[in-house]
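In: following is a predicted model, sequence given first.
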Amino acid sequence: MASPPTIEVLSSTRVHPSTPQSTPTTTRLSIIDASVARFTPCGAIWFFPSPSLLPSSPAPSIAFSPSALKASLAHTLTSYPQWTGHLHMIPYVPNLPSRAYTQRYGRLGVHYGSPTDPGVAFVSAHISCTLASALPFHGPRENTTPTRKLYNCDAMLREDVLLPRTPLAGYTSPASHDDVSVAVQVTQFTCGGAAVGVKIAHCLADATALSQFMRDWSAVHAALISNSPLPEIHPVFEPWTLDQRATRDLDETVPDEEVLKAAYALPAHRYDWWASAEGSGFGPGAHAIPEVLREEPATREIAVEGEKMPWGTYDVPAPVSHTLIHYTAAQLDKIGAAASTPGPEDTREVNISRHDALVAQIWTLINRARWPENGDASKAVHANITFGLRTRVSPPLSPSFLGSPLQIAKVTLPWSVASSSTALPSIASSIKRTLNVFTPAAIAAQIYAIAHELSPQRLWQAFLGREHMLVTSWAHTGLYTCDFGTGGAPQYVHPIMPLVDGCVQIIEGAPIGPITEGKKWYEDGVDVAIYLEREAMARLVKDERIWL
């Protein structure tokens, strides 16, 4: 067996905006941002081939120079000053007779524009292997042919090597700390290729915001190394505007029960950390009511207690495997056609997208692979589907809106249905109908309800383990549309995800040809990353119905 490659850290520093703000500012994040504060960081690793291999590369020697990248990052951060500041929990004062919703427990803020800002962590490193050997395509292949591409990713280089180990600020961070909210690592391979890894506290950015930042940074970098005019970049950091989409007074001392009822009726889990200590795999600290809240009357009289987390269905320490399935555009069309085949009457009333069909297809594969563990064909299984709010609220948010405006919907079906390829139209229809419930009015009610929770971090809209699938989508993010001045797109992009049982990522495929304006997200194919308990994964990769 070959020895694992060795990583050498060459330098570690902090990067600040090249043009600092003149006045320090504190901005409170949206209530939706605060609600995702327990999430693992949002991040990805972009793998770029050696610029010397690209005949059109104008500046191969400095394209991934750490000093040039630090300079361009500093220029870019002038438009992203919030990401260099102090992310912290707003101090909470108990037992006030009344308070603004932004003063309730668990609210987050970011203080930036100060000389004491922590900046962005920047690590330069070198690794003793080629870029090709670091990619999933290099590893062992199962059930793979020229038109059927399925990769075992267990041995690929991961974020523990290609991202900084720098801890990030989080929702428990005090107002005074020196933790960064963003960390970057540039790793040079022996072949001249490079990996650019970025991770950020999830409450500051989702996949859309992170991808936008990478496009902005790469555009600034390309301009600087070619002595061209700097591009204009305009990220929108206005978190309060998402709260305003609630269209009601969030400062109300007594919440409107009808609005709360409408929010609680939405198809979403309300798993309650405070009510789920029994059987937990995370220890009592993860489920403790914050000390500052324990003596408040409202804490002792929670109006609507959430669901208890079903720890008996989730073997937290069980080994998890990571597999990547690549579907071509033609294969995705085939899945879409199968999911849209006229069947039960209800499938004809909704427009099933390729994305809906793909989620349905992956869910059936996972449920079949888990059958020996579940054993009960009538048992309910759940697809937890993350979706963005930028276009779902009224009026819509800017496409350049920074933050983490997302929620998670729940689709529940009996295993006998959710594991059947012949039921694909019904499954896809259930997914589409569920997502259609989240209208602007429904999202407004959800924002209102979360703003009146005792803690926005108390509830989780998803779960893992053998009865759950959690889908995050990086479609429509333009992951591959960043060029650091080499004239070439990334060879591969790996969105980071912890090895946990039941996570699925839907990712745009690497470009086959030139990246053109208006290209659809699936035209170059789609990568589906699946994280599943090891024995279930062994069954999934042998399922010929992967390809329909």
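Out: Right, received. Where do you want to start? Numbers count the residues shown, from 1 in each chain.
In: going forward, measure contacts and count neighbours with C-alpha atoms only.
Out: OK.
In: which parts of the stretch 101-250 of the chain are helices?
Out: Along the stretch 101-250 of the chain, the segments classed as helices by DSSP state H, counting those that start in this stretch run 131-134, 159-162, 207-225, 240-243.
In: a markdown table please, covering these and showing mean neighbour count and distance to I431.
Out: Below are the helices of the stretch 101-250 of the chain laid out as a markdown table (neighbours: other CA atoms under 10 Å; distance: least, CA to CA, whole Å):
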| stretch | mean neighbour count | distance to I431 |
| --- | --- | --- |
| helix 131-134 | 18 | 35 |
| helix 159-162 | 17 | 31 |
| helix 207-225 | 23 | 21 |
| helix 240-243 | 18 | 25 |
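In: next up, a structure to set beside the first:
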Amino acid sequence: MEIEIEVVSNETIKPSSPTPESLRKYQLSFLDQIAPPIFMPLVYFYPADAKFSSPEKSNHLKKSLSQVLSRFYPLAGQLIDDLYVDCNDEGAPYVEAVANCSLSQVVTNPIPKNMDKFLPYKVDEVQNLGMAVQVTYFQCGGTAVGVLISHKIADALSLFLVANTWAAVARNGNYDDVPSPKFEGAKIFPPRDAAGFKPSTGIVKEQLVTKIFTFPASKISALQERYSGGTAELPQRRPSRVEALSAFIWTRFISATQMKADPNKIYTVHHAVNLRTRLDPPLSEYHFGNISRLAIAMPSVGVDGGSELLQKVREAIRAVDGEYVAQLRQGDKHLNFLKERMAQANKGELVTFNFTSLCRFPLYEADFGWGKPVWVGSAGLVYKNLVTFIDTAAGNGIEAWINLKKEDMEKFEADLELQEFL
């Protein structure tokens, strides 16, 4: 059955109190400047709740969002180039819609391309907005809350901070006991003249396919065991769940697409790393903005069954240390490196595979007053060779949201060894 959504209202939610003139100009940090111009998407799905009618839920969500926007004031402003946010209290677009189906028809064997229907914009239609929301009501009385936040202003941890703060304010009816965000990004990572670097490098319009591959806990454990031994030259401690899955998916991708090492190409595997805990002194989770970067490993192609990649990823993540952060704060060296990589990408010399993990993040904490979500989804993104790891609702397995070119996906999902672990 084709899922259809009908928009029933369109409005803009403004902050509940005006932003002081002294805070009108929110300076982007260096890490915000180089972040891609896309939305980060999350869709929370909630079962019916007899205590709340749809109009009551609607008023509840709008009132609490207005309060939250007064604290997260950059999200209600307009992005000006890659420089700053004009915190003009314009507000966040808020769409309400009805679906022609029940909640269970969406969350049972979910299809990523359907997630776009529960979001007010496509992920690459970021314009100059900070945030946008769509609330969709199902025939069964269930609700979907779709949240988009600009990656130019925030990273994944900040997205969860906004969503969970909004839920807490809605649930409690006020801002008491909810910590305020800290806006210190530009002080920690001062902005630079980033002329010549295009943050949109890597965004592709070609036909991409996103599919969800769910790995149960028992199979993940078997993969952790597989990669525990390593080799005599590269002994391994037992890998984490994400390390083991990354090594497995990379090796299956290389095998399925029959990729052969080309001396004229550079092969890189990226892992997103939260920098808050790596600064001295460390920052709290309430520090808002882009405070994460990529650890870059350069594995050999087709050499082994994943142990070498594991070792190189660990080394790359270890290298995101105090010295790395100090260079990042200085900015120029990192900017030159990015420009060099951009040139290689534009010439087709760079083959990248990206992993980002939302495992152990507070994904299922967003209770707006009618219980925790039964499922949380993302959406199809605009980067090829991108894997996002998300805990399953039960918390023991992992969903891998994998973005590949159409022809690569056909080969990858037909891989027999991959199928054994699903």
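Out: Looks like it arrived, so ask away. Bear in mind that the values here come from a model prediction, so they are computed numbers and not experimental data.
In: re the thing from before, a markdown table please, covering the helices of the stretch 101-250 of structure 1 and showing distance to Q491 of structure 1.
Out: Below are the helices of the stretch 101-250 of structure 1 laid out as a markdown table (distance: least, CA to CA, whole Å):
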| stretch | distance to Q491 of structure 1 |
| --- | --- |
| helix 131-134 | 9 |
| helix 159-162 | 16 |
| helix 207-225 | 15 |
| helix 240-243 | 35 |
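In: wait, which of these is closest to T13 of structure 1?
Out: Closest approach to T13 of structure 1 among those (CA to CA): helix 159-162, 16.1 Å.
In: just the residues contacting that closest one, thanks.
Out: For helix 159-162 of structure 1, contacts defined as CA atoms under 8 Å, 6 or more residues apart in numbering pick out I7, I45, Q185, V186, T187, A195, V196, G197, I496.
In: quick check, central residue of structure 2?
Out: A156 (4.9 Å; CA atoms, centre = their mean).
In: trace that one over to structure 1, please.
Out: Alignment note: A156 of structure 2 maps to A207 in structure 1; criterion TM-score structural alignment.
In: who are the contact partners of the closest residue to its match other than its chain neighbours?
Out: Spatial nearest neighbour of A207 of structure 1, chain neighbours left out: W474 (6.2 Å); criterion: CA to CA, 6 or more residues apart in numbering. Going by CA under 8 Å, 6+ apart, W474 of structure 1 touches A207, T208, Q505, I506, I507, E508.
In: I figured the fourth one hits V526, correct?
Out: Yes. Under the criterion of CA atoms under 8 Å, I506 of structure 1 lies in contact with V526, with a separation of 7.1 Å.
In: just the closest of the contacts of helix 159-162 of structure 1 to P414 of structure 1, please.
Out: Nearest to P414 of structure 1, judged by CA to CA, of the contacts of helix 159-162 of structure 1 is I496 at 30.6 Å.
In: structure 2: which residue goes with that closest one?
Out: Matched to structure 2 by TM-score structural alignment, I496 of structure 1 sits across from A379.
In: nearest to Y531 of structure 1, out of the helices of the stretch 101-250 of structure 1?
Out: Judging these by CA to CA, what sits closest to Y531 of structure 1 is helix 159-162, at 15.0 Å.
In: helices of the stretch 151-300 of structure 2, start to end?
Out: Counting by DSSP H, counting those that start in this stretch, the helices of the stretch 151-300 of structure 2 are 156-172, 185-188, 217-226, 241-256.
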